[in-house]
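Student: No sequence on hand, only this structure:
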């Protein structure tokens, strides 16, 4: 087959048309394994590659080898020369850069490059009437996982067979290939996943916010925002946007949607017609009620949420809007939000009250960029801020300016702590700053243990010590969860000893 024959054929494929198609899967993590596994299941000839070679990946490779896939692990496996001559499509895992050699080689040869999300969309099962399981899609710089999990809880409270999938929960290829089709999918999409989508068209979608992030991957903010905006392409019911973030509304305006799709704003203020928002402490719907010109429907109260933090309320409003667009009733929205509890390391209280010796200790290790850290910091006052890690090209001046008046002190650790220290020196020069150096793991929890000790010395009764790093974790920890665990362990050990 010539280099130009692969693309046109795969662009027309449905679930039952993959027999003999040569598919290359780049990246063999959770989504990559799911893509390779399901492509093998539908009859494709699969080559999977990953530069890593861990015990877990080797076990997966052996399993797929039995099923007929050809898996190559270890250094050099993802070079441009790894692309087979007869390759027809390249499926890339999240985070694969557009300039990666294998991606560049595919584009040079006219081979389509898809995300696992795009593959899942093409593998979804069609019903007799031509429809398929609808997707309710969520993206944004921050709050995606909380919103998707809230949405999943609401949909299940409505009696629907639903699951969170995509960037959280099930890989989408597994979700769409389930022998018992779901009624609806709550889909979290990162900008990396959206970058390589082409035909995905959610029933309804939201971009929660767009803030500086991943500038080590994107050339500029415009490119990052364009990928976020892809979530609205082809939407048929509701494009939900953040009224406090005008860029999200502009992304809706720029999107090519199905005629009749509505733009629905969410706000922490009083909602206008066609919006959801707050009326005092009530989450109210003026978008999906017949008499919205003159009245609103009560969905729940702030007290029904796991936290009254403003960004949590925003996430709840976004989830409610997507559910209401799908036809979910008010009671299910209330019940779903009332029963929802977040995954770990998202504004999780480690200790407070007597156990916290008069100080609240909060783990928000998931706050991996300045925008997320800002949302977390604005929920507490006064705060001893524990921050630092890998900045990923981000800057901290705007964040520090916004929260300076709340800071009792700051404790900084990690590779790019100097960037936060410099912003604090410029915009909050009176705030005490302790910098924790080193990355060794001796003496309890290493640098995190010393950070907690420093925070304890700065904090006063009634304060909150908040781990909201504003940075990625991989300079010192396996991931944000390991960082949060280290914080919680250090806090528990600190509180288990007499106060100095």
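Tutor: Ah, there it is. As the structure is a computational prediction, the values presented were derived from the model and not from experiment.
Student: When you work out contacts or count neighbours from here on, use the C-alpha atoms and nothing else.
Tutor: Will do.
Student: count of neighbours near residue 16?
Tutor: 10 (other C-alpha atoms under 10 Å).
Student: again but with residue 219, I slipped
Tutor: Residue 219, neighbours per other C-alpha under 10 Å, totals 10.
Student: and it, what element?
Tutor: For residue 219, there is no enclosing helix or strand under DSSP states H and E.
Student: and it, what is it in contact with?
Tutor: With contacts defined as C-alpha atoms under 8 Å, 6 or more residues apart in numbering, residue 219 has no neighbours.
Student: Surely residue 171 touches residue 31?
Tutor: Yes - if you go by C-alpha atoms under 8 Å, residue 171 and residue 31 touch, sitting 5.5 Å apart.
Student: Contacts only, for residue 423.
Tutor: When contacts are counted by C-alpha under 8 Å, 6+ apart, residue 423 is found next to 396, 397, 400.
Student: Format these as JSON lines; extra columns: neighbour count and distance to residue 149.
Tutor: As requested, these are arranged in JSON lines below (neighbours: other C-alpha atoms under 10 Å; distance: C-alpha to C-alpha, whole Å):
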{"residue": "396", "neighbour count": "20", "distance to residue 149": "29"}
{"residue": "397", "neighbour count": "18", "distance to residue 149": "31"}
{"residue": "400", "neighbour count": "22", "distance to residue 149": "30"}
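Student: Pick out whichever of those residues sits closest to residue 270.
Tutor: residue 400 (28.4 Å; C-alpha to C-alpha).
Student: how about the strands of the stretch 351-500 of the chain, start to end?
Tutor: With strands called from DSSP state E, counting those that start in this stretch, the stretch 351-500 of the chain shows them at 360-363, 383-387, 407-413, 433-436, 464-467.
Student: hang on, the earlier thing: okay if I get the contacts of residue 423 as JSON lines plus distance to residue 314?
Tutor: Output for the contacts of residue 423, formatted as JSON lines (distance: C-alpha to C-alpha, whole Å):
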{"residue": "396", "distance to residue 314": "23"}
{"residue": "397", "distance to residue 314": "24"}
{"residue": "400", "distance to residue 314": "22"}
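Student: Would you tell me which one of the residues you listed comes nearest to residue 306?
Tutor: Checking the contacts of residue 423 against residue 306 with C-alpha to C-alpha, the nearest one is residue 400 at 26.7 Å.
Student: Could I get the contacting residues of the residue nearest the centre of the chain?
Tutor: The centroid of the chain falls nearest to residue 144 when counting by C-alpha atoms, centre = their mean (4.4 Å). Contacts for residue 144 (C-alpha under 8 Å, 6+ apart) come out as 138, 188, 189, 208.
Student: and here's the other structure:
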């Protein structure tokens, strides 16, 4: 069976599908494909209790599940379609075999796009407003969803954050209460495996060095980010300060009539959103844009005035405004919005030293954005660098640095950048075998900090060399800070 023409109304029975990877999106894909009647084989190397429970449930519904070492080494015979988890490289053995046999490979996002249901009120499926970028995706999508809900629209944040998209489009409750619009976060990995997705409006927040352990070069990484603009109907939102994002818009094949909309931390030109004095304003979605701008909110309305947070708010507002959300709803949403934990979260302030957890800053550009919001700062950095370098970051923030505390397997990468570009900044490296690790990190940072300083956990690296994830790293930091302060806020 040829899967290219399949949609929500197609007969999926008899389609032979391999689901590669059994994480959140993989399980959602396998579950819904089984429901549709496809012959599903799900493969994963993991043997956790959670995987076993999910496997038992799927097998009771008629799917085949293979778990454990070697389960993903060989593509089964007679396969019509592979639905892959986003983290799988195209060079992985299973996907390479699929390519050699000319078997179609989709991601879960592509599957969800094809399974959308027509809304009887509009005669078309609920539109998607999509966001990608090296940093800020989750915050922006959550802001966007808040704006849509403030406008009275039924919406949800989904994709790389929140619910898997197949769950959103296949939820039986949506048949009676369809979503008006979906706010979608997409990673470069997810975008690599989309083919027919064409969203209403899309934003690329930024493109900076990341995931070079997955991509051969920045060129391929940026190209995958740019796939989000393909077929856009209304607005391609780009970052005026990041020329790569604007070039991706120029290169995109969009629907006739789609507009390029910039966002900037400076005064906006015509067709942009930006900041004038302390006011976030829209000069793109008003009739009088040639001569004036519409106030959306003030910096004082925002949870944080940090530049990267303001940029995220502008990008979310651009997408919301492209969908017709009124300025009052944008303001209401931004006034009440609070980002998820471990994003520029102040843990405590004592002895006139602020301790801030930005553990979500898992690459150098994210760490740079966070560091630029504080001065002077004791920087806590290190972990898994994923092939990234720190020379540019250190060069740009060295005048802000009171000192640096390093941890993790790639601490040397950061240390060498500091040695080259900020040799006078004190550096303390905490050895991995120190127990408890974060107690030692916080003690070292405290020894460097002076009244008026900020101690900032913005590692610029992934966390799984020493922690389960970035949240566990941030939690450990916060707990150690509170113990050091005797429980004082």
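Tutor: Ah, there it is. What you see is a predicted model; the values in this text were computed from it and never measured.
Student: Any chance you could compute the TM-score here?
Tutor: The TM-score (TM-score structural alignment, normalised by the length of structure 2) is 0.97; 482 aligned residues with a C-alpha RMSD of 1.1 Å.
Student: picking up where we left off before, out of the strands of the stretch 351-500 of structure 1, which one sits most buried?
Tutor: strand 464-467 (a mean of 30; mean count of other C-alpha atoms under 10 Å).
Student: what range in structure 2 matches it?
Tutor: Mapped onto structure 2 using TM-score structural alignment, strand 464-467 of structure 1 spans residues 454-457.
Student: rewinding a little: may I see the strands of the stretch 351-500 of structure 1 organised as CSV, with distance to residue 107 of structure 1 added?
Tutor: Output for the strands of the stretch 351-500 of structure 1, formatted as CSV (distance: least, C-alpha to C-alpha, whole Å):
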stretch, distance to residue 107 of structure 1
strand 360-363, 43
strand 383-387, 40
strand 407-413, 41
strand 433-436, 45
strand 464-467, 42
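Student: Between those strands, which one is closest to residue 300 of structure 1.
Tutor: Closest among the strands of the stretch 351-500 of structure 1, using C-alpha to C-alpha: strand 360-363, at 25.4 Å.
Student: after superposition, how close is that closest one to structure 2?
Tutor: Its matched residues in structure 2 lie on average 0.4 Å from strand 360-363 of structure 1 after superposition (mean C-alpha distance after the TM-score superposition for structure 1).
Student: Show me what that strand is packed up against.
Tutor: Applying 3 or more C-alpha pairs under 8 Å, 6 or more residues apart in numbering; DSSP states H and E, we find strand 360-363 of structure 1 packed against strand 348-351, strand 464-467, helix 480-495.
Student: Buried deepest among the ones you listed, which one?
Tutor: strand 464-467 (a mean of 30).
Student: ok, average deviation of that one from structure 2?
Tutor: Average distance, strand 464-467 of structure 1 versus aligned residues of structure 2 after superposition (mean C-alpha distance after the TM-score superposition for structure 1): 0.2 Å.
Student: Which residues does that strand contact?
Tutor: Identification of contacts with strand 464-467 of structure 1 by C-alpha under 8 Å, 6+ apart yields 359-365, 377, 380-387, 455-456, 459, 484, 487.
Student: how far does it sit from the chain's center?
Tutor: Offset of strand 464-467 of structure 1 from its chain centre (C-alpha atoms, centre = their mean, to the nearest Å): 22 Å.
Student: Could you do stretch 290-303 of structure 2 as well?
Tutor: 25 Å.
Student: Now the terminal residues of that stretch, how far apart.
Tutor: 31 Å (C-alpha to C-alpha, to the nearest Å).
Student: One more: stretch 301-308 of structure 1?
Tutor: One end of stretch 301-308 of structure 1 sits 10 Å from the other (C-alpha to C-alpha).
Student: give the contact list for residue 127 of structure 2.
Tutor: Applying C-alpha under 8 Å, 6+ apart, the residues near residue 127 of structure 2 are 180, 181, 182, 199, 200.
Student: Among these, list the two that are farthest apart in space.
Tutor: 180 and 199 (13.8 Å).
Student: Tell me which of those two has more neighbours.
Tutor: The neighbour comparison of residue 180 of structure 2 against residue 199 (other C-alpha under 10 Å) goes to residue 199, with 22 against 19.
Student: Sketch out the helices for the stretch 151-300 of structure 2, chain order is fine.
Tutor: Under the criterion DSSP state H, counting those that start in this stretch, the stretch 151-300 of structure 2 contains helices at 165-170, 173-176, 188-192, 218-226, 243-251.
Student: out of the ones you listed, nearest to residue 159 of structure 2?
Tutor: helix 165-170 (5.3 Å).
Student: what's the mean distance for the closest one versus structure 1?
Tutor: Here the mean offset of helix 165-170 of structure 2 against structure 1 after fitting is 0.7 Å, by mean C-alpha distance after the TM-score superposition for structure 1.
Student: Can you tell me what residue 335 of structure 2 aligns to in structure 1?
Tutor: Checking TM-score structural alignment: residue 335 of structure 2 goes with residue 338.
Student: host element of that match?
Tutor: Taking DSSP H and E as the definition, residue 338 of structure 1 sits inside helix 330-339.
Student: Pull the residues that contact that helix.
Tutor: Helix 330-339 of structure 1 has contacts (C-alpha under 8 Å, 6+ apart) with 150-151, 153-158, 297-300, 304-306, 316, 320, 323-324.
Student: could you redo the last one with a cut-off of 10 Å?
Tutor: Applying C-alpha atoms under 10 Å, 6 or more residues apart in numbering, the contact partners of helix 330-339 of structure 1 are 149-159, 283-285, 297-306, 316-317, 319-321, 323-324.
Student: The aligned residue in structure 2 for residue 363 of structure 1 and residue 139 of structure 2: what is the separation?
Tutor: Under the alignment (TM-score structural alignment), residue 363 of structure 1 maps onto residue 357 of structure 2. Separation of residue 357 of structure 2 from residue 139 of structure 2 (C-alpha to C-alpha): 15 Å.
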